[in-house]
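In: Mind looking at a prediction? Sequence and model below.
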Amino acid sequence: MSSSLQIYLLSFFSFFFVIFFILKWISFHFKTKKSFPPSPRKLPIIGNLHQLGSSPHRSLHALSQKHGPLMLMHFGSVPVLIASSAESAREIMKTHDLKFANRPKLNIPDIVIYGSNDITFSRYGEYWRQVKSIAVVHLLNNMRVQSFQHVRAKEVAVMIEMIEKDGGSNSVTDLSELIFWLVNNIVCTVALGRTYRGSKFRNLLERFVEVFGAISVGSYIPWLSWIDRLSGLEDKAHKVAKELDAFLQGAAEEHTNKRKGMDNAQSDEEQDLVDILLDVQRDNTTGFTLHNDTIKALILDVFVAGTDTTFATLIWSISELLRHPRVMRKLQQEVTEIAQGKPLILEKDLEKMEYLKATIKEILRMYPSLPLLIPRESRQDVKLMGYDIPRGTQTIVNAWAIGRDPTSWKEPNEFWPERFLNSPTDYKGVHFELIPFGAGRRGCPGIQFGVAIIELALANIVYKFDLRLPNGVEYGDLDMSETCAITLHRASPLMVVASPRSTI
């Protein structure tokens, strides 16, 4: 074979192999290329953390209007998916619910809630399934919630009496203060068997919510976790955790000692949630060991979710009713007709109050107590709305933005309860345009418990009193500024003049 032919063949095969490898590389490139959701520009190290601002739900809503209802952001080194539409929420919490059933590991919950061993923050797995089952079967089922009717009725009556004592043509009532203690007393009695009052106890709960809502740098940029120590956040969290543990441990020991001297089993009405959990721990019928720290973590869940969110919803409800006298009059007319002259409205009357229920739905749409639902985390790679979402992506659903989405709601920024009359839309996790309590496996199991307090308290307040703003403030001038740590609150206390209604 001549040298020229050898050179020709060598060149041909070299060219062939080069083309072959180029084609293989192109094929591999297109097969492995991922399609990620649109992303705002990020900064080195901190990613998009600087774009959260003081009201993250509003900041993320504004970004979603520019980048779309599904955004991929980065909080430090952590990829975070932000869902801001009913469609994206449905995909996450229904279509791919199991794939997004995990919770991310977060530093502050680990410190203050016994290593995140509660229902809300524990990672998906057998432990979470067991504690969720205990809560659903033993603590928050329909029969158990109904068994606490007498507690709700008693505490609402006490609140009404206190408003009456404050009442007068010009006497100003701090309704925020009274409603806080109403909700707190109900939750304390239900959970622990007695009430706990005083500024020290309230301060402890407020500090818990404060540290819980703070952004932990170490959760998103682990090598900068020293910033949490330098800022004092970790120290505050450890102090709150220590005080809460001492309080809950004392309550548990008090129950254990009381039960030692009892001969007979308690009736349902005599049992509080600690009693129930101690019975579950003693009987151990499932083979799952219910440790003392788990009991305390479950009670802490009820405390925080039951008190802070319920209180916030009631205050927003009355604030909007004050700003909309037409709605207030219509609601007062309904409760007055159904009460038929009773001294107070009873829970059995509430089922007939369609406008009351519509009003509360409208408040939950506009002011979800958790505007950003508790983060989830993808357990595996997911194809979501045409985008590739990698395993381990933290996922946040902006319930506040979804409740104000004009594609789902007509005039979404207007307070208009009539939109829910003769409408099947509800807040129980089936209709994804209204998800203040989440949905799917990680949805809130205590919906019925919280709503029962809201309905009874609101119905009785508007039934018994005409409310107006003090110092000649016009309804339209009521300050509706908000503050948001993890829960959405009014920035200032709600002060009113409450006059007994003459039509009762």
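Out: Received the coordinates, thanks.
In: Please count neighbours and contacts with C-alpha atoms only from this point.
Out: Noted.
In: And the next helix or strand past the helix of greatest length in the chain?
Out: Identified as the longest helix of the chain according to DSSP state H is helix 3-32. On the C-terminal side of helix 3-32, the nearest following helix or strand under DSSP states H and E is helix 56-67.
In: burial of the closest residue to G440 other than its chain neighbours, as a residue count?
Out: Counting by C-alpha to C-alpha, 6 or more residues apart in numbering, M93 is the residue found nearest to G440 once chain neighbours are left out, at 5.3 Å. If you count neighbours by other C-alpha atoms under 10 Å, M93 ends up with 24.
In: Could you verify that M93 is part of a strand?
Out: No - using DSSP: H, G, I helix; E, B strand; the rest coil, the assignment for M93 is helix, not a strand.
In: That one and I435 touch, don't they?
Out: No - between M93 and I435 there is no contact under C-alpha atoms under 8 Å: 10.3 Å.
In: Now do the residue nearest to G440 against I453, distance only.
Out: Noted for M93: a distance of 27 Å to I453, by C-alpha to C-alpha, to the nearest Å.
In: How about Q51?
Out: 36 Å.
In: Looking at those two, which one has more neighbours?
Out: Neighbours were counted for Q51 and for I453 using other C-alpha under 10 Å; I453 has more, 24 against 17.
In: Not counting sequence-adjacent ones, nearest residue to that one?
Out: I453 sits nearest to R152 (C-alpha to C-alpha, 6+ apart), 6.7 Å away.
In: dropping in the other structure now:
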Amino acid sequence: MGISLLCFCLVTLVTLILIVKKIKHSKWNLPPSPPKFPVIGNLHQIGGLPHRSLERLARKYGPVMLLHFGFVPVVVVSSREAAEEVLRTHDLDCCSRPKLVGTRLLSRDFKDIAFTPYGEEWKERRKLAVRELFCLKKVQSFRYIREEECNFMVKKLSESAVNRTPVDLSKALFWLTASILFRVALGQNFYESKFIDKEKIEELVTRLNDVFLKLDDLFQRVIDDHKSPGRSKEHEDIIDAMLDVLHKQGENDSLKLTVDHIRGVVSNIFLAGIDTGAINMIWAMTELARNPKLMKKVQSEIRDNLGNNKETITEEDIDKVPYLKMFKASAIGRDPKLWTNPEEFNPERFIDKPVDYRGQHFEFLPFGSGRRMCPGMPMGMAIVELGLLNLLYFFDWSLPDGMTIDDIDMEEAGTLTIVKKVPLKLVPVRVM
């Protein structure tokens, strides 16, 4: 009797679950979804390389699919049409951000731009970023910093070139972007700063647990230094600009800027900017190292257009080399319906193709689109273009002794940003 009752209850419970599930799907007309486990949902299907896992799932379940990260439903879109639907047609409905524990820590209780939910507070901060921090005039004012740091990188690489010593290009490009952003955001020379423990910067950028307290302490000390009346400065950096806004705001302003907001925005710049620019340059140089003919072609165009006697490269030189812009972009598109052989590194696919990176062509969105489009796009592009131009103008590049093209490791690592797992090491040969 007891066993029969238990079986009846189990059958009834399973039947009710199936009925509720069917009604729920019918009511909401949800996108296709892979089977999920209790509690973890579809997390077991994501793995260590989410972009590859999501690509495989999208091939099976379509360009709009529903996943569950634990108990959190997540809609994944992976086609040009679906991206346009989300980022243009329904931009206002989709542009907010969930309040999660991790993003609360990362954003200093939602005092930043990247993770703050959509609303009046976020709109004011976004306006500050676009008008004051990353406007064209402000980005151009930092041009000499980018040029000086690239010159310093060329000098260091030239020292290795004397003895044909392999250099860790991954590390060199990370320090290049870090050096530029330290001066732009904090007004501090990376190699001379009294606040920076240089050996732990990589740890601060890549580890999440106690990083926030350490970064907050670093940023607060720099902010306090900026407030000192006798402080000498070579230029007005981003903290100066935000402190100026803070001092000018009135008592009756509805949305006040605070020091917490300054720390949040500066944190966005570092955590989003240091690695992404370097990662793009590292993958570009990796692909060129695997394609020597392509490397020679882009170098020939650069040197033919700029001449053979330049001591330094300036940002005015970037527009003289259109081929450089094409090969930076070629690693972004992945949809085989839109791109021929999308996994192949082929910059020439962009010749006479009206596809731009500024968020209006939804098959190609390196900086996103809509209200949440990356406000740091002009700064990021300037760093990547100038860095690559210096590497390819002043140096030829060869593989270390005993290494062939087939030995170049292309394994990926990371989640939100996809890094080269094995650092790229090449031998610089100074030619200019």
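Out: Ah, there it is. Note that the structure is a prediction, hence the values are computed from the model and not measured.
In: For the residue nearest to I453 of the first structure, what is the enclosing helix or strand?
Out: Judged by DSSP H and E, R152 of the first structure forms part of helix 149-166.
In: next structured bit after that helix?
Out: Downstream of helix 149-166 of the first structure (by DSSP H and E), the next one is strand 173-174.
In: Which stretch of the second structure lines up against that next one?
Out: Using TM-score structural alignment, strand 173-174 of the first structure lines up with residues 167-168 of the second structure.
In: what sits up against the matching stretch?
Out: Applying C-alpha atoms under 8 Å, 6 or more residues apart in numbering, the contact partners of stretch 167-168 of the second structure are 157, 160, 423-428.
In: how about a cut-off of 10 Å?
Out: The contact list for stretch 167-168 of the second structure, computed with C-alpha atoms under 10 Å, 6 or more residues apart in numbering, reads 156-157, 160-161, 400, 423-428.
In: do the same with stretch 24-35 of the second structure
Out: With C-alpha under 10 Å, 6+ apart as the criterion, stretch 24-35 of the second structure contacts 18-21, 23, 41-42, 45, 57-58, 60-68, 75-76.
In: Apply 7 Å and report the result again.
Out: If you take C-alpha atoms under 7 Å, 6 or more residues apart in numbering as the criterion, stretch 24-35 of the second structure is touched by 61, 64-67.
In: Serialize those residues to a markdown table and add fields for neighbour count.
Out: Output for the contacts of stretch 24-35 of the second structure, formatted as a markdown table (neighbours: other C-alpha atoms under 10 Å):
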| residue | neighbour count |
| --- | --- |
| Y61 | 15 |
| V64 | 18 |
| M65 | 20 |
| L66 | 18 |
| L67 | 24 |
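In: Aligned against the second structure, show me the partner of S219 of the first structure.
Out: Checking TM-score structural alignment: S219 of the first structure goes with nothing.
In: Okay, and S219 of the first structure sits in which element?
Out: Using DSSP H and E, S219 of the first structure falls in helix 217-220.
In: who does that helix touch, helix- and strand-wise?
Out: Helix 217-220 of the first structure is packed against helix 226-230, with contacts defined by 3 or more C-alpha pairs under 7 Å, 6 or more residues apart in numbering; DSSP states H and E.
In: Against which helices or strands is the helix it packs on packed?
Out: Packed next to helix 226-230 of the first structure, using 3+ C-alpha pairs under 7 Å, 6+ apart, are helix 217-220.
In: again, 6 Å this time
Out: When contacts are defined as 3 or more C-alpha pairs under 6 Å, 6 or more residues apart in numbering; DSSP states H and E, helix 226-230 of the first structure packs onto no helix or strand at all.
In: Centre of the chain to the next helix or strand after it, how far?
Out: Toward the C-terminus, helix 226-230 of the first structure is succeeded by helix 233-260 as the next helix or strand (DSSP H and E). In terms of C-alpha atoms, centre = their mean, to the nearest Å, the gap separating the centre of helix 233-260 of the first structure from the centre of its chain is 23 Å.
In: If you count neighbours, what's buried in helix 233-260 of the first structure?
Out: 233-234, 236-237, 239-241, 244-245, 248-249, 251-252, 255 (16 or more other C-alpha atoms under 10 Å).
In: V462 of the first structure matches what in the second structure?
Out: Looks like V462 of the first structure aligns to L392 there (TM-score structural alignment).
In: so is that match in a helix, a strand, or just coil?
Out: Once three-state DSSP is applied, L392 of the second structure turns out helix.
In: can you tell me which residues contact it?
Out: When contacts are counted by C-alpha atoms under 6 Å, 6 or more residues apart in numbering, L392 of the second structure touches Q299.
In: Could you check how many residues crowd around the aligned partner of E270 of the first structure in the second structure?
Out: By TM-score structural alignment, E270 of the first structure lines up with H235 in the second structure. Residues lying near H235 of the second structure (other C-alpha under 10 Å) number 13.
In: Then S39 of the first structure?
Out: Per other C-alpha under 10 Å, the neighbour tally for S39 of the first structure reads 19.
In: Check L16 of the second structure too.
Out: For L16 of the second structure, using other C-alpha under 10 Å, the count is 12.
In: Distance check, it against V39 of the second structure.
Out: 19 Å.
In: Tell me which of the contacts of stretch 24-35 of the second structure fall in strands.
Out: With DSSP state E as the criterion, strands contain 64-67 from among the contacts of stretch 24-35 of the second structure.
In: What's the residue nearest to G440 of the first structure aligned with over in the second structure?
Out: Per TM-score structural alignment, M93 of the first structure is aligned with L87.
In: my guess is that match contacts G370, does it?
Out: Yes - contact criterion C-alpha atoms under 6 Å: L87 of the second structure and G370 qualify, at 5.4 Å.
In: what is in contact with those two at once?
Out: Here L87 of the second structure and G370 have no joint contacts, going by C-alpha under 6 Å, 6+ apart.
In: May I ask which helix or strand encompasses the residue nearest the centre of the second structure?
Out: Centroid check for the second structure by C-alpha atoms, centre = their mean gives T276 as the closest residue, at 3.9 Å. Assigned by DSSP H and E, T276 of the second structure belongs to helix 259-290.
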